[in-house]
Structures are given as structure tokens and as C-alpha cells.
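Chemist: this is the structure alone, sequence omitted:
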């Protein structure tokens, strides 16, 4: 690989065959100049931009962050790969790098973000949340900036989007908010606290998470199995009233209408999670 441009002591733009690559390693470019060769053994990380725009964005980002942030991000990525057993792609590495850089700039001004999705992230993605808390420890070790635990939620949102086929962080936040709002509607309707350790609760949450993904993708079930729906309505009248509230919320927020099948599944799950309350009435 030959150096085309030195971005800083740790980052260089190189050419390998017909490809333009960005390579990263501590002190990589020290005492080197354009035209010099770099071997694969000297490189810790290789980025393969798929367009000139991406190349420019990657180059700007990597050349404008300091060594401590690069080291912290690299350590976080290695931790994530080890714990989740998945290779982290360039997208996640660079969005994490950008996030850590921006968070540190906010911290200098005493500005810390408390995400409205803290409860949802802790509840639905506990492993990513725990990894994010470890990430805060790594950031402190490398930068001496001590973030509050609430900052872990923002990092966790990046880890949730680890999959190669990504849903945007914005879409993930919308889906989690939808799940949280539906759970709130259920609790308010029945005037109960749900048993979050129960099997029925976990089944409900699992159903709601997939339901939220279908809503976001416009893939709500289209069949209209009315006879079963009628029977379930009669068996669980309170669950039916609760689902009507959920249906109204869904239309107001997403302009989506529940099909009979979705309505039926929701009634069944809600009746199970609230069956103690219904049996008392």
C-alpha cells in the first residue's frame, strides 16, 4: 500500500491496486511521507469507503479527532466484537467515533444528555446497555472524562444498530418509543404495575417489539380473521377496550390501522399479562 495523503500521525489515505483506503494505527504516519509504502502489519484498522463522498467524510472525521478518542473507540469496538460475537463494520466504528468526539465536546461545557428512551434501552437491550456502561469506563481511562451513567443510553443505541443491514437509529428510537407507549397505555387502562419478571410480560414485550418493527416497515398483517376476533372480544372485554385505545394511538401517531389479526394477537397477549386484574373484576 502506498501513501497518497497523510491525514495525521495516526491516519493515512493509501492506494492498494485500484482502491483508495483509509488506514489507522498509532503513530502510523510518523516519519513517513507521501509515496512511502505501508505494510499490512503496520495497520490496526482499514476503512474501505464506497464513494468519494464517504471517503471525504471518513477522512475529515478521522483526521480531526485526537489519539485518546481513537484509542477509546477502538477499545470499545473490540469489546463489542468479543462480547456480541459480531464483526463491527465501518459504519458503527465511525458513528461511535463521531459520537464520542461530540460527547466530549459537550462534556467540556457541562452538557449531558438524558435520553427519554433510558427505560426502554435498559429493559429491551440489557446486554448492549451493560456494554455501553463499560464503554464509559474505557472513555474515562483514555480521556479522564467521567460521564454519568445516563450517557450509556446514547452509546447503546449505536450498538443496537450493529447488524449489517441497518435500521437507522432514528427508526430504532421510534420503535422503542412505540413499545414503551403501548405498555403505558396497558398500565393506565388496567391501573396496574406489570410484573416485568413474568413470562407473560416477556412474551408481550417480544410481540410488541416485532409489532413495532412491522409498523415501521409498513408490514402489519393484512388478513381479517373476524370470527376468532369476535370470540376473543367476548372472552376478554377489558383487553378489547385496551386495544381500542392502542388502535387510536397508533392511528394518531403513525396513521396505521390495526387489522383484525393484529387486534386479536394484542388482546390475547394483554389479557394474559393482566389476567390477575381481570379475574378480580
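Modeler: Alright, I've got the coordinates. Bear in mind that the values here come from a model prediction, so they are computed numbers and not experimental data. Numbers count the residues shown, from 1 in each chain.
Chemist: alpha carbons only for contacts and neighbour counts from here, please
Modeler: Noted.
Chemist: can you give me the helices for the stretch 151-281 of the chain?
Modeler: Under the criterion DSSP state H, counting those that start in this stretch, helices of the stretch 151-281 of the chain are mapped to 152-160, 169-190, 199-217, 226-235, 237-254, 260-273, 275-280.
Chemist: tell me how far the first one is from the chain's mean position?
Modeler: Just to be clear, that refers to helix 152-160. Taking CA atoms, centre = their mean, to the nearest Å, one finds helix 152-160 lying 5 Å from the centre of the chain it belongs to.
Chemist: with the last one instead?
Modeler: Counting by CA atoms, centre = their mean, helix 275-280 is centred 36 Å from the centre of its parent chain.
Chemist: if we can go back for a sec, can you redo the helices of the stretch 151-281 of the chain as JSON lines with distance to residue 20 and mean neighbour count?
Modeler: Conversion of the helices of the stretch 151-281 of the chain to JSON lines gives the following (distance: least, CA to CA, whole Å; neighbours: other CA atoms under 10 Å):
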{"stretch": "helix 152-160", "distance to residue 20": "27", "mean neighbour count": "22"}
{"stretch": "helix 169-190", "distance to residue 20": "28", "mean neighbour count": "17"}
{"stretch": "helix 199-217", "distance to residue 20": "35", "mean neighbour count": "17"}
{"stretch": "helix 226-235", "distance to residue 20": "59", "mean neighbour count": "14"}
{"stretch": "helix 237-254", "distance to residue 20": "43", "mean neighbour count": "17"}
{"stretch": "helix 260-273", "distance to residue 20": "49", "mean neighbour count": "21"}
{"stretch": "helix 275-280", "distance to residue 20": "61", "mean neighbour count": "11"}
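Chemist: for comparison:
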């Protein structure tokens, strides 16, 4: 196996003997000058194939300890869930954990609720969410709120590929394009459709539309964070409401405040980091 690019001290982008690209974990594999041949394969603890290259930049930005805990959680999910998992589960989960840690520091008194609806619908994934929260506390010395069990559980639900690949009753791609144009018109920008933040937004939209179609929405209480973002970014809020209206008109289903909040977060990232003016 050849290491071709460092992500951090213990993670590197590699090539196996069949020239297939993968993400490899191993103590110190990111130290040597790249590229180099990894001769001792026993030093590799975990490997992940088929990850979208648009996520590589994110992997470099996430703190090393957060990324490694996320990898341990994903490894547990691979063993526990009897299905194919989306290869982008790892960067998505690492990004979420990093955001949750940041949010906890900024909104220490914010109360969010554990969703019993999700526990009833997805008991195995909820158990994995509990494992993840306990592991984060053990490894990162941070006690996340119980609501993160629900949030992390939904990452596993979303990553189970047979669920998202089932045919939809409407044209998802066309709806996503309409939503993208709505954002572009409001902010007078041209969105880079190959950028990471846009692709993360699209993935979020696909899963949300699927949950809406299957009437599997859940409601938590992110009111404090919602009001803070609304006050801080009124134009982002108005755009999220506009996107919600498009979705509601198409699917005849109401967008929850929590989902509007996540739309605001994604739209803000796109506008700040991922546009071509």
C-alpha cells in the first residue's frame, strides 16, 4: 500500500495494490514525506473506500482527535448494521460531531430533546447513537446532550444505502435544482455545484425529502439556536423559509423549525465558503 497524501499524523490518503484509493488510519502514517510505500500493513488499523473526494478538504480541517473518534464509531456501525453504508458517512459524522462540540461551547444552556419517535423507528441506530455519545465522552472528555443520540442515530439511518436508493414518487433532482436556483437568485451568486459545502447540502436535502415522503419526520427543540441564527442572519433565514415553501408546495408537508434551522446552517456555509461570484 502506498500513502499518497497526509490528512493528519495518523491518517493518510492511500492507494492499494490495485490502484484503488482509500482513507487509511494508522499510528504515525502521516509523518513521513509523501508519497511512500507502507511496508508494515499491521500498522493500519482502519480503511475506508469510495469516499467522495470533495470531502477530503473537510477531513484536513476537522481536529485529528474528533476525526479518529468518528472513525471508531463508523467502524462499530459497519459491524452492527447488516447493510451497505454510504462511504461518506465518516466525513459527515466527523463534521457533525465537530459542530456539536462547537455548539455546546457557544450555547451551554441550550436544551434539546431526545426523540423517542426515532428510537421507536430505529432502535439499532439509536443504540449506536448511545455508544457514540459515550465514546465521545470517554475519548474527548465532553458530555454531549442526550439529543445527540438522536442526531447521530439519524446519520446511520441516512447512511444505509438501500433506504436512500429506493425510487421516489417525484423528480428529486429537478426539485434540488429549483432549490439551488432559489438560493442563487436571492443572493445573486452562482453556486459551485462541485464544491464540498454544496454537495453536503444536497446530501442533506435528499435524506430530508425521503423522510418527508415516508412521513418519518421527528421534532426536537432547537429553539434557542434557531432564534440566535435567525437574529444573526436574517437574509439566510428568509432564504431558508423560501426553500421550505418550495418543498412544502411539492410534497404537501410542513417543514419543521428544526429542519429550517439545518437549512439555514447549510445555506450559510454555501454562501460563505462555496460560491462563484
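Modeler: That came in fine, so what should we check first? Bear in mind that the values here come from a model prediction, so they are computed numbers and not experimental data.
Chemist: can you give me the TM-score here?
Modeler: Superposed pair, TM-score by TM-score structural alignment, normalised by the length of the second structure: 0.55. Supporting alignment: 181 aligned residues with a CA RMSD of 3.2 Å.
Chemist: picking that back up, and the helices of the stretch 151-281 of the first structure as a markdown table, adding distance to residue 14 of the first structure?
Modeler: A markdown table is the format used below for the helices of the stretch 151-281 of the first structure (distance: least, CA to CA, whole Å):
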| stretch | distance to residue 14 of the first structure |
| --- | --- |
| helix 152-160 | 28 |
| helix 169-190 | 31 |
| helix 199-217 | 40 |
| helix 226-235 | 63 |
| helix 237-254 | 47 |
| helix 260-273 | 53 |
| helix 275-280 | 64 |
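Chemist: so which of these is nearest residue 99 of the first structure?
Modeler: Distances from residue 99 of the first structure to each of the helices of the stretch 151-281 of the first structure were compared by CA to CA, and the smallest falls on helix 152-160, at 7.8 Å.
Chemist: which elements pack onto that closest one?
Modeler: Helices and strands touching helix 152-160 of the first structure, as assessed by 3 or more CA pairs under 8 Å, 6 or more residues apart in numbering; DSSP states H and E, comprise helix 90-108, helix 118-124, helix 126-143, helix 169-190.
Chemist: again, 6 Å this time
Modeler: Using 3 or more CA pairs under 6 Å, 6 or more residues apart in numbering; DSSP states H and E as the contact criterion, the neighbours of helix 152-160 of the first structure among helices and strands are helix 126-143.
Chemist: Provide the aligned range in the second structure for the helix it packs on.
Modeler: Matched against the second structure by TM-score structural alignment, helix 126-143 of the first structure falls on residues 123-140.
Chemist: which residue lines up with residue 88 of the second structure in the first structure?
Modeler: Taking TM-score structural alignment for the superposition, residue 88 of the second structure sits opposite residue 91 in the first structure.
Chemist: can you check residue 66 of the second structure too?
Modeler: In the first structure, residue 66 of the second structure lines up with residue 69, judged by TM-score structural alignment.
Chemist: what about its match, which helix or strand?
Modeler: Residue 69 of the first structure belongs to helix 67-84 when assigned by DSSP states H and E.
Chemist: which residues touch that helix?
Modeler: Outside helix 67-84 of the first structure, the residues within contact range by CA atoms under 6 Å, 6 or more residues apart in numbering are 87, 97, 135, 139, 142-143.
Chemist: after superposition, how close is it to the second structure?
Modeler: The superposed helix 67-84 of the first structure is, by mean CA distance after the TM-score superposition for the first structure, a mean 2.4 Å from where its aligned residues fall in the second structure.
Chemist: taking helix 90-108 as reference, get the angle to that helix.
Modeler: 130 degrees (axes from the mean of the first three to the mean of the last three CA atoms, to 10 degrees).
Chemist: can you state the direction angle for helix 67-84 of the first structure and helix 152-160?
Modeler: What separates the directions of helix 67-84 of the first structure and helix 152-160 is an angle of 60 degrees, with the same axes, to 10 degrees.
Chemist: give me the distance between residue 39 of the first structure and residue 174 of the first structure.
Modeler: 44 Å (CA to CA, to the nearest Å).
Chemist: please apply the same query to residue 142 of the first structure.
Modeler: Computed as CA to CA, the residue 142 of the first structure to residue 174 of the first structure distance reads 33 Å.
Chemist: what's the answer for residue 84 of the first structure, then?
Modeler: In terms of CA to CA, residue 84 of the first structure sits 24 Å off from residue 174 of the first structure.
Chemist: still on that earlier bit, which of the contacts of helix 67-84 of the first structure count as buried?
Modeler: Buried residues within the contacts of helix 67-84 of the first structure, defined by neighbour count using 16 or more other CA atoms under 10 Å: 97, 135, 139, 142.
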